[in-house]
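> This is a predicted model, with the sequence first.
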Amino acid sequence: MANKIQIEVAYGLAQRQHIYRYEVAQGTTARQAVLQSDVLRDYPQADLSAPVGIFGKMVRDDTPLRHNDRVELYRPLLADPKEARRKRVQKQQENQNDD
């Protein structure tokens, strides 16, 4: 068992998320874990070449995993966060002016 580690692979959409738990060989990389996971089976639209991270921090594909790491496969943003915030503030200001 010394050559195996426990990891998780996380992926989801706004409405549904899934965490897959696996035992993998020590030395498995972040990208290898994603490619070996069942993400594509459950999320056919997933882009397995998208950026990956470990516990919310983007990492290189060849980053070796450690015991209990959670690998995350990121989705593209639907909107630029700064632009979305600017629109929300503008809408709030318009609503206040209407009162």
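In hand now; what should we look at?
> use CA for all of it now, contacts and neighbours both
Noted.
> ok, which stretches of this structure are strands?
With DSSP state E as the definition, the chain shows strands at residue ranges 4-12, 17-25, 52-54, 57-59, 70-73.
> Would you mind finding the most buried of those strands?
Counting by mean count of other CA atoms under 10 Å, strand 70-73 has the highest mean neighbour count of the strands of the chain, with a mean of 25.
> so what secondary structure elements neighbour that one?
With contacts defined as 3 or more CA pairs under 8 Å, 6 or more residues apart in numbering; DSSP states H and E, strand 70-73 has these neighbours: strand 4-12, helix 30-36, strand 52-54.
> Distance from stretch 5-14 to the middle of the chain?
Using CA atoms, centre = their mean, to the nearest Å, the distance from the centre of stretch 5-14 to the centre of the chain it belongs to is 7 Å.
> another structure for you, compare them:
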Amino acid sequence: MDKQSIAVEVAYALADKQKLIRLTVPAGTTVRQAALRSGMDAHFPEVDLANAPLGIFGKAVAKPDERVLEEGERVEIYRPLIADPKEVRKQRAAKAAKEKAGE
């Protein structure tokens, strides 16, 4: 591989299915460009790669259209949350308190 291209990975996962695609992209490729080049939407048609939130190694990228990738980085395509984590925690705490009171 020459200095004009880099190797990266693009990942997407559902609860029951995941896909990791290795790509060689030109140096200077952004996070969003790599996601679009991956063709991940062929495996997961419901994914909107042009607008999906993206990250690198578990950390969300605020401006994926501007952030340039480096050799070996893994782009992660995030899916929307089904439930608000704060609300789930609140419900779990209320249930635990109720069970404790019932003992």
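Received it, and whenever you're ready, just let me know what you need. Just so you know, these numbers come straight off a predicted model, no measurement behind them.
> The helices and strands packed on strand 70-73 of structure 1: which one's closest to Gln93 of structure 1?
Taking CA to CA as the measure, these were each checked against Gln93 of structure 1, and strand 4-12 came out nearest at 33.2 Å.
> To what extent does that closest one diverge from structure 2 after superposition?
For strand 4-12 of structure 1, the mean distance to aligned residues of structure 2 following superposition is 0.7 Å (mean CA distance after the TM-score superposition for structure 1).
> about what we covered before: switch the strands of structure 1 over to CSV; also include distance to Tyr43 of structure 1.
Shown next, in CSV, are these (distance: least, CA to CA, whole Å):
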stretch, distance to Tyr43 of structure 1
strand 4-12, 8
strand 17-25, 10
strand 52-54, 16
strand 57-59, 21
strand 70-73, 11
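> need the contact list for Thr63 of structure 1.
By CA atoms under 8 Å, 6 or more residues apart in numbering, the contact list for Thr63 of structure 1 reads 29-30.
> Show me what it aligns to in structure 2.
Following TM-score structural alignment, the counterpart assigned to Thr63 of structure 1 within structure 2 is Arg67.
> Distance check, that match against Phe44 of structure 2.
In this structure, Arg67 of structure 2 and Phe44 of structure 2 are 24 Å apart, going by CA to CA, to the nearest Å.
> got it, and Lys3 of structure 2?
For Lys3 of structure 2, the distance to Phe44 of structure 2 equals 32 Å [CA to CA].
> which one of these two has more residues nearby?
Between Lys3 of structure 2 and Phe44, counted using other CA atoms under 10 Å, Phe44 has the larger neighbour count: 15 against 8.
> Trace Val89 of structure 1 over to structure 2, please.
For Val89 of structure 1, the equivalent position in structure 2 is taken to be Ala93, counting by TM-score structural alignment.
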